[in-house]
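Novice: Let me see the structure of the following:
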Amino acid sequence: MAELLSDPEIDSALTDLPAWRRDGATLVRTIESTSFPAAIVLVDRVAEAAESMNHHPDIDIRWRTVTYTLSTHSAGGITAADLELARRIDALASSPPTP
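Specialist: The predicted structure follows:
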C-alpha cells in the first residue's frame, strides 16, 4: 500500500504545484478551458495518463470548467502518486493537444 505523506511533505510539494490546493486529505485543481470540447480533450488526456499510472482522479465537469481531485483512497489521503499525477495534469494542461 502507498504511504501517506506528512503535512510538511505535502506543504513542501505544493510550493512546486502552485495551481493546486489542499482540501483536507485531497489535492484540488480547477481548470477553465476555452470551450467545452477543449475541456473534454484535456479530460481525455488526463484519463490516459491516470490509466497508465493506475491512479485515477475524481473529475467534476461543469461546461468548460473541470475540477480534478486527487487522493489515494486505499491509503486514506495524499501520497506520492497524487503528487505525480498532479504534475502530469499540470504538464497536460500547459501543452496544446496533438491532433
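
Novice: C-alpha only now, for contacts and for neighbours.
Specialist: Will do.

Novice: what about the residue most central in space within the chain, distance to L27?
Specialist: Ranked by distance to the mean C-alpha position of the chain (C-alpha atoms, centre = their mean), the top residue is A86 at 3.9 Å. A86 sits 8 Å away from L27, going by C-alpha to C-alpha, to the nearest Å.

Novice: next up, for comparison:
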Amino acid sequence: MPDREPLSEAEIQDALARLDGWTFENDAIHKTYEFDDFREAISFIVQMAFYAEEANHHPELENVYNSVTLSFTTHDAGSKVTDMDIELARTIDDALGA
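Specialist: This next block holds a predicted model:
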C-alpha cells in the first residue's frame, strides 16, 4: 500500500515529471482530461471510479460537458499530497491510456 505521509514539494514535482499533464497547486495534484463529447467524459468517470474505489482513495472531480478535472489529495494526511495520490494518478493514466 502506498505511503500516506505528505510528500515535499520537490518529491511531488519529481513524481509529476513522470506523469503527463498533471500539475501541483493548492496542496493537490490536478489533471484535466478532454473527450469528444459528454458521453465519453461520463464513461471515463465511471471507469476511473472503479480504480479509485479499489484503492479506497477518491478524487475530487469536476465535469463540464466533454472535460473532466481530477484533483487528488490525501485527507487523512492533512489534505496534502502523498504517494497514494501519485500512485492512483499513475494507475488511472495507465489503465485508461490517458
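
Novice: care to give me the TM-score?
Specialist: Once superposed, chain against chain, the TM-score is 0.90 (TM-score structural alignment, normalised by the length of the second structure); 95 aligned residues with a C-alpha RMSD of 1.4 Å.

Novice: returning to what we had before: which helix or strand contains the equivalent of the residue nearest to the centre of the first structure over in the second structure?
Specialist: Alignment note (TM-score structural alignment): A86 of the first structure maps to A89 of the second structure. Under the criterion of DSSP states H and E, A89 of the second structure resides in helix 83-96.

Novice: Would you mark the buried spots in that helix?
Specialist: Within helix 83-96 of the second structure, the residues that qualify as buried are 83-92, counting by 16 or more other C-alpha atoms under 10 Å.

Novice: Give me the mean distance between it and the first structure.
Specialist: Helix 83-96 of the second structure, aligned to the first structure and superposed, deviates on average by 1.3 Å (mean C-alpha distance after the TM-score superposition for the first structure).

Novice: Tell me how many other residues crowd P8 of the first structure.
Specialist: P8 of the first structure has 9 neighbours, counted by other C-alpha atoms under 10 Å.

Novice: Would you verify that it is located in a helix?
Specialist: Yes: P8 of the first structure: assigned to a helix according to DSSP: H, G, I helix; E, B strand; the rest coil.

Novice: Distance of it relative to S71 of the first structure?
Specialist: 17 Å.

Novice: Stretch 24-39 of the first structure aligns to what range in the second structure?
Specialist: Using TM-score structural alignment, stretch 24-39 of the first structure pairs with 26-41 in the second structure.

Novice: which residues touch that stretch?
Specialist: With contact meaning C-alpha atoms under 8 Å, 6 or more residues apart in numbering, stretch 26-41 of the second structure is reached by 21-24, 63, 65-73, 79-81, 85, 98.

Novice: Once you drop chain neighbours, what's closest to the counterpart of T67 of the first structure in the second structure?
Specialist: In the second structure, the residue matched to T67 of the first structure (TM-score structural alignment) is T69. Take T69 of the second structure and drop its neighbours on the chain: the residue closest to it by C-alpha to C-alpha, 6 or more residues apart in numbering is T32, 4.1 Å away.
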